[in-house]
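Participant: Sequence unavailable; structure follows:
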């Protein structure tokens, strides 16, 4: 999965199409992510000791990773990514994600 926690993504299909948000959590085994402000669902909470009133809360639900793309700040558009293997200052090789549109490194 090419999308990680903390990445800025744009929803490309569905009811939230065009929405830009940050990935809160990634689930690589399920190929799903939770994006801030996207796929809001209402959940009924039973009363507990921490929340004696219970009630209905709104929270973000998982969305399939194929419905989002990494958002490129420089190009101001969603972009695919490519990988490049570079050597860092210590001489170790590291895999780096790079936007295809602008050629900048994914932060």
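Facilitator: Looks like it arrived, so ask away. Because the structure is a prediction, the values reported are computed rather than measured.

Participant: For the rest of this, base every contact and every neighbour count on C-alpha atoms.
Facilitator: Fine.

Participant: Residue 66 should be in a helix, yeah?
Facilitator: Yes. If the criterion is DSSP: H, G, I helix; E, B strand; the rest coil, then residue 66 is within a helix.

Participant: What is the burial count for it?
Facilitator: If you count neighbours by other Cα atoms under 10 Å, residue 66 ends up with 13.

Participant: Could you pull up the residues touching it?
Facilitator: By Cα atoms under 8 Å, 6 or more residues apart in numbering, the contact set of residue 66 is empty.

Participant: what's the distance between it and residue 59?
Facilitator: Going from residue 66 to residue 59 by Cα to Cα, to the nearest Å gives 21 Å.

Participant: Please compare the first structure with the one that follows:
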């Protein structure tokens, strides 16, 4: 998976289409990600010895990684791109770097 924690992404399909957020967690085995303020679900928690109060809580649920694209635009303007790789020579060693396919800039 080419997406990493901390990347800003745009949701391209689903009920939250068009929303922008930062990746909080990447679930590699399931090919899913958790994005801040996207796909918010309500959870009902029963009181237990650990959590005396219980209650109704909201938190983000995972969405499929194929439903988002990397965002290279500003916060006002959404500009998406695919992510590619490029080998760069650093002090005689080849280092693999992520690049934005549209612009060719390093991420």
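Facilitator: Everything's here; your move. These numbers were taken from a predicted model, which means no experiment stands behind them.

Participant: tm score of chain vs chain?
Facilitator: Remark: TM-score between the superposed chains equals 0.89 [TM-score structural alignment, normalised by the length of structure 1]; 105 aligned residues with a Cα RMSD of 1.6 Å.

Participant: ok, residue 85 of structure 1 to residue 98 of structure 1 distance?
Facilitator: Counting by Cα to Cα, the gap from residue 85 of structure 1 to residue 98 of structure 1 is 10 Å.

Participant: Compare the two (neighbour count), which wins?
Facilitator: Neighbours per residue (other Cα under 10 Å) separate residue 85 of structure 1 from residue 98, with residue 98 holding more: 19 against 10.

Participant: Check for me that the more buried one belongs to a helix.
Facilitator: No. Assessed by three-state DSSP, residue 98 of structure 1 does not belong to a helix; its assignment is strand.

Participant: What lines up with it in structure 2?
Facilitator: Per TM-score structural alignment, the equivalent position to residue 98 of structure 1 in structure 2 is residue 99.

Participant: burial of the nearest residue to that match once chain neighbours are set aside, as a residue count?
Facilitator: Of all residues not flanking residue 99 of structure 2 in the chain, residue 106 sits nearest, at 4.4 Å (Cα to Cα, 6 or more residues apart in numbering). The local packing of residue 106 of structure 2 (other Cα under 10 Å) involves 13 other residues.
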